[in-house]
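Asks: Sequence and predicted structure below; questions after.
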Amino acid sequence: MYRYDEFDYGFVRERVAEFRDQVERRLEGELNEDEFKPLRLRNGLYLQLHAYMLRIAVPYGVLSPRQLRQLAYIGRKYDRNYGHFTTRQNLQFNWIKLVDVPDILSDLADVEMHCIQTSGNCIRNTTADPYAGAAHDELEDPRVWCEIIRQWSTLHPEFSWLPRKFKIAISGAAEDRAATAFHDIGLRLVKGKNGEVGFKVLVGGGMGRTPYVGQEIRPFLEKQHLLSYLDSILRIYNRYGRRDNIFKARIKILVNHLGIDKFREEVEADWEKTRKDLVDLPQEEYERIDAYFQPPELTPGPVTDEAVEQRRETDPVFAQWMRHNVKPHKVPGHGIVVVSLKEPGRTPGDASSEGMELVADLAEQYSHSEIRVNYTQNLILPHVALGDIPALYDALAEAGLATGNNDLLGDMICCPGLDYCNLANARSIPIAKEIAKRFEDPTRQEEIGDIRVNMSGCINACGHHHSGNIGILGVDKKGTELYQITLGGNPKDDAAIGTIIGPGFRAEAVPDAIDTIVSTYIEKRDEGETFLETWRRVGADPFKEALYGAG
């Protein structure tokens, strides 16, 4: 993973000192909230319903054991002994005192972490495939380019105050595990006509009040020109993006207004006019950054392990966990392990300080000291030898972290909702827990198969409900919390926005509604069909009739 250089150390320490002074002035009454707000947002600090929330950057979802232990320490000392992993591969602390924030930022700086670019109208944390560097279907490791974008975008003089926040995601594998089509810019590493590797560039994707799937602006862009091309996209957005209406300020609105062809014309013209070698990265600088992401030296081994196979035959719970939470690795004899933060009864994405410390220990022991965060709010151990998997599983199971539900119904994405967020219209956590309880039987989840259920407590869609095969959106209707259900969303290669199925449900009726949807799917599916395939074949009518009755 990337290591700080002298500039990084100095820059982050200076930011800590600056914000310490700003916090002191706020506490002494020298700054009012209106004056302080832009300063705190630039340091990842939000004022929520009950307390301050601090959002910590986890660039492209990569953590070291030392960093994860520091997050555990901060959670124990300054919060309520836990942290919440987000759909942007970051971590949030929800019960922070303002007076403690400078010390927290200093503690983060000790382990090469910060909160810069986690809020405000800037280029946010660039996200990536959580299996990067380990995936069997990977063309190239996208984390190198994520780090390049991080360095390029941090305090970029032209893009520090954009019309709205800006999100970029990169995938380097055959399967899109980074939801690139739902980002302001989505980048897919692909092969060109002559076998060279470059980027397919998508633009104008996003969720929120007006969801859009990103559109292709360039089928192939040479890697060496990525920064200058991003420069032009952002310059056109900065020039024409609306600043008079917060709801129409995102690049997706601009692309839709102009049309992808006109937007492409504007970008290409700007790129031809302004492209300079000084914008694009020199090869030696690329090689310097690439050197930080060299994979660990793994010894190839057999694709099966006798002890693992015996355990699978005698322990059905372990067998289910293996089926869903251990993914193929590009080095034979190894696996990618998903550590579920979705045990029934727990808030999706929450990790206790003790849990974080355990995962840090296990990463050192079994995963070459690497940990990843994925956008579905779980943790990943990317480099585990097959022979070590039973011992790793036992340690996770003892801590309640071995739920074998990855990509099953119990693996819900869920935002904090009205329990924490002052933007939310409805609760999400209690509803998610009730749904998880309804479907906690592993046998039933297995029967249902892979399905993505996402839930948001408001139209801002932090829970990615638009891209859920089943999406749930909490809304407020004259003081009553209602939950609108969408079907058919998909975050992957054939990305799609879910269709609203009908009127919303009261909170207590939502688990029954999800149960009805799932039962209808099982009744209507052909052999081997996923939920999405069945939905696309039979359409909305069977689900509407099951939920609301005929006519």
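Replies: Okay, I see it.

Asks: going forward, measure contacts and count neighbours with C-alpha atoms only.
Replies: OK.

Asks: What residues sit buried inside stretch 130-145?
Replies: Buried residues in stretch 130-145, defined by neighbour count with 16 or more other CA atoms under 10 Å: 130-136, 138-145.

Asks: what's the span of that stretch from first residue to last?
Replies: One end of stretch 130-145 to the other measures 14 Å (CA to CA, to the nearest Å).

Asks: repeat for stretch 161-175
Replies: Stretch 161-175 has its terminal residues 33 Å apart, counting by CA to CA.

Asks: just stretch 89-99 next, same as before
Replies: From the first residue to the last, stretch 89-99 extends over 26 Å; the measure is CA to CA.

Asks: Same question for stretch 235-252.
Replies: Using CA to CA, the end-to-end distance of stretch 235-252 comes out at 15 Å.

Asks: Ala135 against Ala173, yeah?
Replies: Yes - using CA atoms under 8 Å, Ala135 makes contact with Ala173 at a distance of 7.4 Å.

Asks: Spell out for me which residue occupies the centre of this structure.
Replies: With distances taken as CA atoms, centre = their mean, Tyr375 lies nearest the centre of the chain, 2.4 Å away.

Asks: okay, pairing it with this:
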Amino acid sequence: MYQYNEYDHQIIGQRVNQFRDQTQRYLDGKISDEHFLPLRLQNGLYVQRVAPMMRIAVPYGTLNARQLRQIARITRDYDKGYAHISTRQNIQLNWPELERVPDILADLAEVEMHAVQTSGNCIRNTTTDQFAGVAVDEIEDPRPWCEIIRQWSTFHPEFAFLPRKFKIAVCASAEDRAAVLVHDIGLQIIHNEQGETRFKVIVGGGLGRTPVVGSVIHEALEPQHLLSYLDAILRVYNQLGRRDNKFKARIKILVKAMGAEAFRELVDAEWQQIKDGPLLLTNEEIARAKTFFVPPAYEALGNEDLQALALEGPDFARWLRHNVQPHKKAGYAIATLPLKNAGVAPGDISAEQLEAVAALSEQFGFGEIRSTHQQNLVLPDVKQADLYKLWQALVPLQLAAPVVGTLNDMICCPGGDFCSLANAKSIPVADAIHRRFDNLDYLYDLGEIELNISGCMNACGHHHIGHIGILGVDKKGQEFFQVSLGGKQGNEAGIGNILGPSFAREEIPEVIEKILATYVEKRNPEERFIDTFHRIGMDPFKERAYA
């Protein structure tokens, strides 16, 4: 992973000192709420329903053991002993005290972390595949390109106050695990016939109040022009994006209003003026970025017989089948640690668990951890021969639930329990569903189902692209929940369709049960939920749900 140089340390240190002074002046009444708002947002601090919320940047979802231990200590010293993994691979603290936030930032800086540009109308954390660098289906590691984008976008003076927040995702694998089609900019890395790297550039995707699948505006961008082309896109958006209505300020609205072809023409015109200027990426700079992501010291191993390993016991066999993914290096595997347990908000992890995962990453890998869009953690480099020992260590930590890819591996935003924007509490809905469908045999029979829950139209829970999506809505001061079906992320991303009128919170588990029963009755052999839905349409599900 990227290592700070002396300039990085100096810049982040100065930012900490600057915000410490700004916070003290605010507490002393010398800065108004209005003027403090952009200052705190630039440092990842929100004012939520019951306490501030602080969002810590995890660039492209990559952490090391030292950083994870520091997060654990911070949650104990400054919070309530746990952290939350967000759908953008960041880490959130839900209970920091405002006057202590500068101390948190200082402690983060000690381990080369910060909260810069995790909120506000700027370019946010660049995300990618949680299996980047080790996935068997990738053509190259996308993280060097994410790092190049991060360095270009961080503290970019022209794009510090965009019309609205801006999100970029990069993917280099056959299966799109970064959801590039629903980002403001999505970059799909491809190779041409000569094996040279190119970027398919997708613009104008996004969820929220107006969900849109992005449009391709460049089929094969040469890598030396990556930053200048991104810069051109942001310049057009910065000039033409609406600032009079925040609900219509995202780039997706601009692209949709103009049309993708007209937008591309404006970008190309802007790009021609800057493409061969200072933003031109040299081979030396690209090579420098790649030096931070060289493969670790893998041993020369042969692949284990995983079927024989599974004979260690049925519980381990289930974990092996659902939570372990293949690795590009022979003799190694990728282990996903789901943060999905009854009674705990999806994505929450305690200080004790954080410390344990840090230790396990060193014992069973190279001290590296990944955070995921699905609000889980990943150990990317586990020897296959060590999988049983790892599983034994994870079980008492409650990090071994064999539910990855199932209904209970759900995504859920913090909702009304924390967020001041939420219309409804999403965590109790997630817990009720988890408890209702706790039979593993039933979950496995259902197969792959993506269930996503958002507490409001901002769609932090990505409900629009869940096979089953649940959205909290307000009805005359009462919490209700709207259900959508047929959403999908990945290479064929699509927006779900609303089932019908919303339901009361206590009705949701039964509604989900009716939807699942319809699927089981109507599916063909080996057919997934999403495939059955697209084959038979909405009507059978709607009839059962409202019967």
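Replies: Okay, I see it. Quantities reported herein were computed from a predicted structural model and do not represent experimental measurements.

Asks: so what number do they get for TM-score?
Replies: Superposed pair, TM-score by TM-score structural alignment, normalised by the length of structure 2: 0.99. Supporting alignment: 547 aligned residues with a CA RMSD of 1.0 Å.

Asks: whereabouts in structure 2 does the longest helix belonging to structure 1 align?
Replies: For structure 1, the longest helix by residue count, based on DSSP state H, is helix 6-27. Counting by TM-score structural alignment, helix 6-27 of structure 1 pairs with residues 6-27 of structure 2.

Asks: Average offset of the matching stretch relative to structure 1?
Replies: Following the fit onto structure 1, the mean deviation recorded for stretch 6-27 of structure 2 is 0.5 Å by mean CA distance after the TM-score superposition for structure 1.

Asks: hmm, who's touching that stretch?
Replies: With contact meaning CA atoms under 8 Å, 6 or more residues apart in numbering, stretch 6-27 of structure 2 is reached by 31-33, 36, 39-40, 43, 98-99, 102, 105-106, 109, 112, 114.

Asks: Mind jotting down where the strands sit in the stretch 151-300 of structure 1?
Replies: Using DSSP state E, counting those that start in this stretch, the strands of the stretch 151-300 of structure 1 run over 168-171, 185-191, 197-203, 215-222.

Asks: looking at these, which is buried most?
Replies: strand 168-171 (a mean of 27; mean count of other CA atoms under 10 Å).

Asks: To what extent does that strand diverge from structure 2 after superposition?
Replies: Compared with structure 2 after fitting, strand 168-171 of structure 1 deviates on average by 0.3 Å (mean CA distance after the TM-score superposition for structure 1).

Asks: okay, and that strand goes to which residues in structure 2?
Replies: Aligned using TM-score structural alignment, strand 168-171 of structure 1 spans residues 168-171 in structure 2.

Asks: Contacts for that stretch, please.
Replies: Applying CA under 8 Å, 6+ apart, the contact partners of stretch 168-171 of structure 2 are 123-129, 142, 145-146, 177-180, 183-189.

Asks: Now do the same for Cys399 of structure 1: its match in structure 2.
Replies: One correction, residue 399 of structure 1 is Ala, not Cys. For Ala399 of structure 1, the residue aligned by TM-score structural alignment is Leu397.

Asks: so is the nearest residue to its match once chain neighbours are set aside in a helix, a strand, or just coil?
Replies: Leaving out its chain neighbours, the residue that sits closest to Leu397 of structure 2 by CA to CA, 6 or more residues apart in numbering is Gln353, at 6.5 Å. For Gln353 of structure 2, the secondary structure call by DSSP: H, G, I helix; E, B strand; the rest coil comes out as helix.

Asks: what about Gln353 of structure 2, neighbour count?
Replies: When neighbours are defined as other CA atoms under 10 Å, Gln353 of structure 2 has 19 of them.

Asks: Please tell me how far it sits from Pro380 of structure 2.
Replies: Distance from Gln353 of structure 2 to Pro380 of structure 2, by CA to CA: 17 Å.

Asks: for Gln363 of structure 2, same thing?
Replies: 12 Å.

Asks: Gly477 of structure 2 now?
Replies: 45 Å.

Asks: Could you check which of the two is surrounded by more residues?
Replies: The neighbour comparison of Gly477 of structure 2 against Pro380 (other CA under 10 Å) goes to Pro380, with 29 against 9.
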